[in-house]
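Student: Take this sequence and fold it.
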Amino acid sequence: MASGKLGSADLPAGGADTLICTVAANQAINVRFANRNAVQVRVRLSIGTGANPSSADYVDYDVAIQPYGVLEDTGIAVSAGEKVWARSDTANVSVRAHGM
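Tutor: Next comes the predicted model:
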């Protein structure tokens, strides 16, 4: 089972889903967003097995992050082969998935 950093990205503006990682083994993961902007942004996080996220895959949907703020989801149970996607409505948002 992989531990530590599983994947990260600097999310583009415009709400395109970005694949952060594919989980190699059953484990618990944490996902942290960092808003590097002076304005509020909205982010989404999805976890699923398809080629792209489906409506049922979203665990966070248009959640607001305040200027220079963070959002962290912790202890998300995932299965081997599941993919983690993130998106932001604004550029300059970092996301990192890490596990143990």
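
Student: C-alpha from now on. contacts and neighbour counts both.
Tutor: Noted.

Student: starting at the chain centroid, how far to stretch 56-64?
Tutor: 10 Å (Cα atoms, centre = their mean, to the nearest Å).

Student: what does that stretch contact?
Tutor: The contact list for stretch 56-64, computed with Cα atoms under 8 Å, 6 or more residues apart in numbering, reads 40-48.

Student: Ala97 is in contact with Leu19, isn't it?
Tutor: No - applying Cα atoms under 8 Å, one finds Ala97 not in contact with Leu19, separated by 10.8 Å.

Student: Name the nearest residue to Ser94, ignoring sequence neighbours.
Tutor: Once flanking residues are discounted, Ser94 sits nearest to Asp10: 4.6 Å by Cα to Cα, 6 or more residues apart in numbering.

Student: this one next, for a side-by-side:
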Amino acid sequence: MGLLATLKPAAGATAALYTTPTGRSATVNLSACNTGQVEARVRVAVGTGATPPASGWIEYDAVLAPSGVLERTAIALAANERLFVQSSTADVCFNVWGIEEVA
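Tutor: As a prediction, this is how the structure comes out:
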């Protein structure tokens, strides 16, 4: 298991944090860490397009206190699936660790 992606997106911007490579599947863990001094609201989604589908959200406006951490484990992704993230502040770091396997 290794670090697959890391990102600190701009406030309010939805960004693709990780995309499973073609021909592979992945099982990943996600960590969101609020390094700021105010609470943040974070969102996490899974989808295959350029933007997350309305039904793809697995966290939606979860409150993350200053110095707080949100963790999601064992997220199973098929080939070409993306993990999208968003935060209400620019102070949230997102990290993905996991294992990629031949599909």
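
Student: circling back: looking at Ala97 and Leu19 of structure 1, which is more packed in?
Tutor: A direct count of neighbours by other Cα atoms under 10 Å for Ala97 of structure 1 and Leu19 places Ala97 higher, at 23 against 19.

Student: ok, now which ones touch Ser3 of structure 1?
Tutor: Here Ser3 of structure 1 is in contact with 98-100 (criterion: Cα under 8 Å, 6+ apart).

Student: Repeat that for Ala80 of structure 1.
Tutor: So Ala80 of structure 1 contacts 22-27 (Cα under 8 Å, 6+ apart).

Student: Next, format these as TSV and append neighbour count.
Tutor: Formatted as TSV, the contacts of Ala80 of structure 1 follow (neighbours: other Cα atoms under 10 Å):
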residue	neighbour count
Thr22	18
Val23	23
Ala24	15
Ala25	14
Asn26	14
Gln27	17
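
Student: quick check, nearest of these to Ser55 of structure 1?
Tutor: The nearest member of these to Ser55 of structure 1, counting by Cα to Cα, is Thr22 at 18.5 Å.

Student: and which of the contacts of Ser3 of structure 1 is nearest Gly75 of structure 1?
Tutor: Gly99 (8.5 Å).

Student: Surely Gly81 of structure 1 is in contact with Gln27?
Tutor: No - contact between Gly81 of structure 1 and Gln27 fails when scored by Cα under 8 Å: they sit 11.0 Å apart.

Student: Might you report the residue contacts of the most far-flung residue of structure 1 relative to its centre?
Tutor: The outermost residue of structure 1 relative to its centre, with distances by Cα atoms, centre = their mean, is Ala38 at 20.6 Å. If a contact means Cα under 8 Å, 6+ apart, then Ala38 of structure 1 has 67-68 as its contacts.
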